[in-house]
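S.K.: mind folding the following:
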Amino acid sequence: MNLGKMIRDDEVEFTMKLLDDDIYEGKKTDEEDFEMVFHNDFTEDLVGDIDEKNKQKSRTMRHSSSYENAQAFVQEAKLDTEIEEAGTLLGLNNYINNTKEWWASKKINVAITGHSGVGKSSLINAIRGLKPKAIGAAPVGIKETTTKIQKYEFPENDKVVLWDLPGMGTGKFKQETYINDMELSKFDIVLVVTATRFLETDVWLAEQAWGLGKNVIFVRTKLDFDLINASRDDQDAFDEAKCIETIRMDIRKHVSSCSDAAEFSDVIYLVSNPEQGKYDFPSLVTKLRSLMNIKGVSICRVLQQHLEKAIKAKRDAAKHEFTSSKVVSALYGFLPVPKLETALNQHIVEKIRSKCLVKFNLDDESLGKVSDEIDLSVESLKAYHLSAFNTEQLNHVDKLYTQSEEFRFSKFRRYSKYMIPVIGSVLSACKAPHTIQDCVDIICGIMAEDEYYLVQLRLEKLEKQLRPI
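M.R.: Below you'll find the model as predicted:
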């Protein structure tokens, strides 16, 4: 079963959010160490079980490490220059198009390690969908065939590389120097492989890799041999499912001494290399695909966070603009003609709306340029995706102004100039700028969310483009 042909399921993926939902929140642990929490991935507050909380913390550390590494792949100064020259959406798109080939060129390195003779080379062939004698397959045999680090690229993408490491524990590759000899720090994912129970040295190796910030997977090979032996020993009472569960529980027992045992219990896979459609092999492939995707997801999250800050800053700045419009609205407040003030101020709000459409890249010209990049037509965006075009308040600024005025001011305040000519006119003049400001706040808030939504649509497409397999 070829890794590139497996169905995607339960993968690490880029997650969309609202502008004011904090996907990244700095928290202090009990040890006062700063950690990055991805709320869309982990809901620690909802977890009551202590072991599950430990798993969440471990996963947070893995994702935080990927996020921090991905920051080196995003040149924020260059991104800001593109945005300044072309606007948020087009600037982001220009930056992505100029950089995505460089991102895609980054290799994903997967180490396959363990004691000699456990089937590491066979596992590499199985993951790559190759027969033992196929061209490019890892050599297998009853003797220890891996005596030096061997590199095996994926047929679908040569940027994904499996590295067959010599077995630990032989005279040539001692445990004391194995981590440095194999340069384990250079790998993104480490598979610890055994054909029997995981020994203390296997757990030690996993802990060392975990301590280096690597994602670790335990793989128990040759499951078919165990099932055949168990069936031969007791043919009448043999139950395959119970036998597999017994083996799994025995493995969990042997990794329970590890400080990260709560996390490791979820990454134990029982496989038979020749039978790639059975046992845990499909789940192993899915897990590998998910971990291989972390780099792309982390790059998108770095961009997401950066653009979120930029759009929020633009939104907050825009809310303090339009001073001249507010001054004019105050002058309209002195007009004694019934409904004339309202009509003129509604016209001011319409002009502000038009300016904000351009400011937040939601005008027809901007949408036309970005629509091809997110695979949605301008008509579809307006009809189904963007609140600026399907929200009643923004489609009918007369209602927006009237409702804002009614919400803030009493009926007496709204009509005071017709009841108390001089004082009422002053009150009316003071009222209008506040109403305009409320309208500006609503317009900027909705349009900023729309722009952020379009940014995330583009990042969602980028994440798919960066998937290695």
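
S.K.: make it CA atoms for all contacts and neighbour counts henceforth
M.R.: Will do.

S.K.: mind listing the strands for this structure?
M.R.: With strands called from DSSP state E, the chain shows them at 24-28, 34-38, 108-114, 150-153, 160-164, 189-194, 215-220, 268-270.

S.K.: could you dump those to a markdown table with mean neighbour count and distance to Gln393?
M.R.: Converted to a markdown table, the strands of the chain look like this (neighbours: other C-alpha atoms under 10 Å; distance: least, C-alpha to C-alpha, whole Å):
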| stretch | mean neighbour count | distance to Gln393 |
| --- | --- | --- |
| strand 24-28 | 12 | 31 |
| strand 34-38 | 18 | 34 |
| strand 108-114 | 24 | 49 |
| strand 150-153 | 16 | 56 |
| strand 160-164 | 21 | 50 |
| strand 189-194 | 24 | 51 |
| strand 215-220 | 24 | 49 |
| strand 268-270 | 22 | 54 |
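
S.K.: would JSON lines of those with distance to Leu376 be doable?
M.R.: Output for the strands of the chain, formatted as JSON lines (distance: least, C-alpha to C-alpha, whole Å):
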{"stretch": "strand 24-28", "distance to Leu376": "28"}
{"stretch": "strand 34-38", "distance to Leu376": "28"}
{"stretch": "strand 108-114", "distance to Leu376": "31"}
{"stretch": "strand 150-153", "distance to Leu376": "35"}
{"stretch": "strand 160-164", "distance to Leu376": "31"}
{"stretch": "strand 189-194", "distance to Leu376": "36"}
{"stretch": "strand 215-220", "distance to Leu376": "36"}
{"stretch": "strand 268-270", "distance to Leu376": "41"}
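
S.K.: next, the second sequence, to be compared with the first:
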Amino acid sequence: MDQEELSEEHANAIKTAFKIGGLRKLHEYLDSENNKWKTIPLNIAVTGNSGVGKSCFINAFRNVKRGEELFAEEDVVETTKEPTPYQHPQHPNFVFWDLPGVGTGAFPKMEYLKKVKFEKYDFFLILSSQRFTENDHWLAKEVTKAKKRFFFVRTQIDVDVMKRNDLKETEVVEKVRDDCLKKLKADGFCEVESKLFLINNKKSTTYDFDKLTTRLIETFPAEKREALVLSLTVLTKDVIKAKQTALQKRIFLYAIASAAGAAVPVPGIGVAVDIGILFGAATDFKKQFGLDDQTMENNALALDTTVELLKKKLELKSFIISASVKSVTGLCASVAISKGTENVVKFAVPILGSVIAAGLSYAVCVGCLTSLLRAISEDAHTLNEQMMEMLSQSPSISDAFE
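M.R.: Sure, this is the predicted structure:
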């Protein structure tokens, strides 16, 4: 939601909160709105026969490693006796459900949908490590009848590549893809090209893992799409772009709160902003893009280096910008009060009222946070590209991420 797109209902809620409880109530309301996405339930069902890599996929998508608390045990035999939830480590309302395969003893086909509580899931991922079975086809058709979405996910492509060392890797991948498409089309599935993804759970940087994530975002229920984007921690080029778009729409929340507080005058332009709120926004942005201290330490450890050397090598701008109060106020001072800023000034004054003299403060905050978000997202792209390059060059590094 950009400032130009703010609904009358939302604007009235902001004004009412301020009128009733002043700055405290306003900040409570804005903080609640800013974190509402964390309360939205996201349920993705993962199904398939034993040995297809359901648990491995769930671990990879949540970026959970062996030995960590929420790790889903991986086995070649059927270990799923009932629908088993696996929460995302940072966002408990984002849950992957490991479902028993269709047609197993306790889950016969005719009772399957009722027993797995079919209606609760937002999306279905149907996994296979070889060919998709008759039961897989049946489930896909039932999902379609219920007006829900699904994807076919062909796992263990790396195994196929190793078996066919007489062919180039790209040739093996396309051979597998063509075979899957041919059989799915023969069973009556239309436009299946957009529903089939080939992946290697051990390396999410290869094959169709990126495309799968992007398509999941695009086809997820609209009312939950932003919550999904902000919940993802496995970053790809398209995920980073989607996160930047979602966070840009939320900047007005931080800016209104900062302008309402109007705590610290910025040297040179005489405009007051709340530096604490700007630091809070910077912290939120960094965590979203995997640039927080803990994630950077994990990356540095995997690359056998230090965080400081990694930052220096990659010339990460966001760490310089947001490292101190001086740098943040300097960034605010560098934001031009131009014609482009007048629009956001006109937006803020009717909501907060001239009694707080918020218009100009709001404009500076929007400009400052937009610049900060751009720098952080650029750093995320830089880090992601560098990590992918290093992973592709060193098997030992790759192993550290499994």
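
S.K.: re earlier: ok, which of the strands of the first structure comes nearest Gly141 of the first structure?
M.R.: Proximity to Gly141 of the first structure (C-alpha to C-alpha) singles out strand 160-164 among the strands of the first structure, at 14.1 Å.

S.K.: nearest to Ala429 of the first structure, out of the strands of the first structure?
M.R.: Nearest to Ala429 of the first structure among those is strand 24-28; the distance by C-alpha to C-alpha comes to 43.3 Å.

S.K.: in the second structure, what residues pair with that closest one?
M.R.: Under TM-score structural alignment, strand 24-28 of the first structure has no counterpart anywhere in the second structure.

S.K.: ok, stretch 146-162 of the first structure next?
M.R.: Using TM-score structural alignment, stretch 146-162 of the first structure lines up with residues 80-96 of the second structure.

S.K.: quick one: end-to-end distance for the matching stretch.
M.R.: Taking C-alpha to C-alpha, to the nearest Å, the first and last residues of stretch 80-96 of the second structure lie 13 Å apart.

S.K.: who's in contact with it?
M.R.: For stretch 80-96 of the second structure, contacts defined as C-alpha atoms under 8 Å, 6 or more residues apart in numbering pick out 38-46, 58, 62, 64, 70, 72, 97-100, 106, 116, 228, 231.

S.K.: likewise for stretch 365-378 of the second structure?
M.R.: Contacts with stretch 365-378 of the second structure, where a contact means C-alpha under 8 Å, 6+ apart, come from 240-241, 244, 247-248, 251-252, 255, 258-259, 273, 278, 281-282, 285-286, 289, 291, 317-318, 321, 331-332, 335, 344.

S.K.: list the buried residues in it.
M.R.: Buried residues in stretch 365-378 of the second structure, counted by 16 or more other C-alpha atoms under 10 Å: 365-373, 375-378.

S.K.: cool, stretch 170-185 of the second structure as well?
M.R.: Result for stretch 170-185 of the second structure [16+ other C-alpha under 10 Å]: buried residues Val172, Val173, Val176, Arg177, Cys180, Leu181, Leu184.

S.K.: next SSE after the longest helix seen in the second structure?
M.R.: Counting by DSSP state H, the longest helix found in the second structure is helix 359-393. Downstream of helix 359-393 of the second structure, the next assigned helix or strand under DSSP states H and E is helix 395-400.

S.K.: what span of the first structure is that following helix aligned with?
M.R.: Under TM-score structural alignment, there's no match for helix 395-400 of the second structure.
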